[in-house]
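J.: Provided below for reference: sequence and predicted model.
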Amino acid sequence: MNTSHQPHILVVDDDADVRELVTEYLGNNEMRVSAARSGPEMFALFDREAIDLVLLDLKLPGEDGMLLARSLRERATVPIVLLTGRSEEADRVMGLELGADDYVTKPFSPRELLARVRAVLRRYQVQATLPERDSSRRAYRFSGWELNLRTRRLLSPQGVSVELSNGEFSLLNALCRAPQRVLSRDQLLSLSRLHEGEVYDRTIDVQIRRLRVKIEADTAHPQLIITERGAGYRLDAEVETLF
């Protein structure tokens, strides 16, 4: 199953029944779900995966939910939806002040949870059209592929990890930053910083050939990395940016 276009939701709750309910319901509604039982598990998954939204229970045993929410917000602008008890109004207000985007009270309706998650994701998709900040980007998605900038990992549309050399990663990163635009060899050398080690423009041609072997179905007729004869190369795909 191709899961790369599905929003990746991270649910953090110590209750196994809640994790199972959310995983099954969101999974049945075209979302990919990972689950964590604690703060350390949450951060481990967050640093390893490209997460679109975090569902965070504020009442994890032995942990400060507010501190977890604050630490998560300091790491990235990822959307955060809090899971709280009905009597925890002060916690909900404080959570929103710390930067959470919404909250759902327990026990919750899976249908309401889905609606709130979708609404928050839509708001962030609108924000993603604003000028990007290089340092805040976490991942790119294009044509079913996912390039995680933190782990430097490329996932295929089938969810298989594809190993990239430093040069291949840098080049693909540069192409993703300027989708649908023709970039000359000089521009790619500068954007990918390949000039620091090798200073001739044919370096780009070699890296392009190697990259095509890894992401093109037919290297003789590439569909993603297009050669613009006499001008350079172009990534012919819509690119989604995760912050």
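T.: Good, I have the coordinates.
J.: Only C-alpha atoms from now on, for both contacts and neighbour counts.
T.: OK.
J.: need the longest helix for the chain.
T.: Looking across the chain with DSSP state H, the single longest helix is helix 110-127.
J.: Check which residues of that helix are buried.
T.: Buried residues in helix 110-127, counted by 16 or more other CA atoms under 10 Å: Leu113, Arg116, Val117, Val120, Leu121, Tyr124.
J.: Geometric centre of the chain: which residue is closest?
T.: In the chain, the centroid-proximal residue (CA atoms, centre = their mean) is Ala50; its distance is 3.3 Å.
J.: That one in helix, strand or coil?
T.: Following DSSP: H, G, I helix; E, B strand; the rest coil, we place Ala50 in the coil state.
J.: Kindly report the same for Arg234.
T.: Classification of Arg234 using three-state DSSP returns strand.
J.: Do I have it right that it meets Gln187?
T.: No: between Arg234 and Gln187 there is no contact under CA atoms under 8 Å: 11.6 Å.
J.: Between the two, which is the more surrounded one?
T.: Taking other CA atoms under 10 Å, Arg234 and Gln187 do not tie; Arg234 has more neighbours (20 against 14).
J.: try this one next to it:
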Amino acid sequence: MWKFDLHVGHRADVIVITEQTNHGGTIAEYFTSHGFEATCTSCLRDGLRRLSATAPNLLILDLKVGQQEGYEALRFVRSKSMAPVIIITDPGADEIDRVMGLELGADDCVAGTVGLRELVARARAVLRRRMSASSRSDRGRRRGWYHFHGWVLNHRGRSLTSPAGTPVRLSKGEFALLSAFVDAPGEPLSREKLLQATRMHEDIFDRSVDVQILRLRRKLEEDPCSPALIRTARGVGYVFTAHVEHVPRPARAIAVGPTAESGSRLSAGLPS
């Protein structure tokens, strides 16, 4: 799940991929001078590696990096990340080229002659739209409960209750991971997506996603060594296999456990 919050002090991370090093550097410098953290690369593979490693808030892809190669890159980006993408087409590109880019998953499409001021304005507009959609989704989840395999996750109360009715304490990072899983059951989620889902929680940077998954498995799985709910998707990441039911109100009274708190100690006895 892509997540971005324009809170005070946050600078959106932007990656610019273009074969025109000088032009790409100019774009990155202009974005940086207007409140972004922007980097540029002229190597498509390097740009895609950075995308997986850093989970940026926005990707600017210059399709003049070989038209067909650029489209393939866009397909790859969309298969691995939900980060918004603005594509820059060749000044001579026709309507079909622009439509193809948008249908392949680009959030916006501009001609190579676009001015830097307009490009920044379009970037901010794309981020605002994504923020608005993410906020509406978050509010919807907070108003409801998720039932899966006998468990009950209460978003509003930030609590988890076991099939036996026992409250289970979660750290903020664990709560964010479980929320990402129940929001996309059956969908393989990459480590990059899970990092994005938890990037607002400090402890995710102190431990790898894999360690957080292990600790969450210890709380949910009957046999953490042979997990049935959170399975490893080879070459991708993880997938939540349980059937999930979202309800606006619980069908019966349920025990409400303590809220997830930053720095809380995990029930497995490991330090948070």
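T.: Perfect, thanks for sending it. Keep in mind the model is a prediction, meaning the values are calculated, not measured.
J.: tm score of chain vs chain?
T.: TM-score for the superposed pair, counting by TM-score structural alignment, normalised by the length of the first structure: 0.60. Supporting figures: 172 aligned residues with a CA RMSD of 3.2 Å.
J.: Could you measure from the counterpart of the residue nearest to the centre of the first structure in the second structure over to Cys43 of the second structure?
T.: Aligned counterpart of Ala50 of the first structure in the second structure: Ala55 (TM-score structural alignment). Distance of Ala55 of the second structure to Cys43 of the second structure, computed by CA to CA, to the nearest Å: 18 Å.
J.: what do we get in the first structure for Met200 of the second structure?
T.: Taking TM-score structural alignment, Met200 of the second structure has Phe142 as its aligned residue in the first structure.
J.: got a list of what the nearest residue to its match once chain neighbours are set aside touches?
T.: Leaving out its chain neighbours, the residue that sits closest to Phe142 of the first structure by CA to CA, 6 or more residues apart in numbering is Val239, at 4.7 Å. With contact taken as CA atoms under 8 Å, 6 or more residues apart in numbering, Val239 of the first structure is in contact with Tyr140, Arg141, Phe142, Ser143, Cys176, Pro179.
J.: could you give me the residues in the second structure that whichever helix or strand Thr203 of the first structure is part of aligns onto?
T.: If you go by DSSP states H and E, Thr203 of the first structure is part of helix 202-215. Using TM-score structural alignment, helix 202-215 of the first structure lines up with nothing in the second structure.
J.: name the helices or strands packed onto whatever helix or strand comes next after that helix?
T.: As assigned by DSSP H and E, the chain's next helix or strand after helix 202-215 of the first structure is strand 225-228. Where contact means 3 or more CA pairs under 8 Å, 6 or more residues apart in numbering; DSSP states H and E, strand 225-228 of the first structure is packed against strand 232-235.
J.: For stretch 65-84 of the second structure, list every residue counted as buried.
T.: Within stretch 65-84 of the second structure, the residues that count as buried by 16+ other CA under 10 Å are Val65, Gly70, Tyr71, Ala73, Leu74, Val77, Arg78, Lys80, Ser81, Met82, Ala83, Pro84.
J.: now the second one, what's its secondary structure?
T.: Three-state assignment for Gly70 of the second structure (three-state DSSP): helix.
J.: counterpart of it in the first structure?
T.: Per TM-score structural alignment, Gly70 of the second structure is aligned with Gly65.
J.: got a list of what that match touches?
T.: Leu56, Asp57, Leu58, Lys59.
J.: Kindly report the same for Leu171 of the first structure.
T.: If a contact means CA under 8 Å, 6+ apart, then Leu171 of the first structure has Leu188, Leu191, Ser192, Gln207, Ile208 as its contacts.
J.: can we see that at 7 Å?
T.: Shown in contact with Leu171 of the first structure (CA atoms under 7 Å, 6 or more residues apart in numbering): Leu188, Ser192.
J.: Can you give me the buried ones in whatever helix or strand it lives in?
T.: Using DSSP H and E, Leu171 of the first structure falls within helix 166-177. Buried residues in helix 166-177 of the first structure, defined by neighbour count with 16+ other CA under 10 Å: Gly167, Glu168, Phe169, Ser170, Leu171, Leu172, Asn173, Ala174, Leu175, Cys176, Arg177.
J.: next SSE after that helix?
T.: Using DSSP H and E, the first helix or strand after helix 166-177 of the first structure is helix 185-192.
J.: What lies in contact with that following helix?
T.: Contacts for helix 185-192 of the first structure (CA under 7 Å, 6+ apart): Ser170, Leu171, Ala174, His195, Asp201, Ile204, Gly232.
J.: What count of nearby residues applies to the residue nearest to the fourth one when sequence neighbours are not counted?
T.: Pointing back at His195 of the first structure there. Closest residue in space to His195 of the first structure, ignoring its immediate chain neighbours: Leu189 at 5.5 Å, by CA to CA, 6+ apart. Applying other CA under 10 Å, we find 23 residues neighbouring Leu189 of the first structure.
J.: ok so, going back, by contact count, what packs against the helix holding Thr203 of the first structure?
T.: On a contact count with 3 or more CA pairs under 7 Å, 6 or more residues apart in numbering; DSSP states H and E, helix 202-215 of the first structure meets helix 166-177.
J.: now the helix it packs on, how far from the chain's geometric center?
T.: Taking the mean of its C-alpha atoms, helix 166-177 of the first structure sits 16 Å from the chain's own mean (CA atoms, centre = their mean, to the nearest Å).
J.: Do a quick rundown of the helices in the stretch 151-272 of the second structure.
T.: Ranges of helices within the stretch 151-272 of the second structure are 172-183, 191-198, 203-206, 209-220, based on DSSP state H, counting those that start in this stretch.
J.: Would you convert those helices into a markdown table that also reports distance to Leu51 of the second structure?
T.: Listed next are these as a markdown table, based on distance: least, CA to CA, whole Å:
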| stretch | distance to Leu51 of the second structure |
| --- | --- |
| helix 172-183 | 20 |
| helix 191-198 | 9 |
| helix 203-206 | 17 |
| helix 209-220 | 17 |
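J.: Of the ones you listed, which is nearest Gly47 of the second structure?
T.: Taking CA to CA, helix 191-198 is the member of the helices of the stretch 151-272 of the second structure nearest to Gly47 of the second structure, at 14.6 Å.
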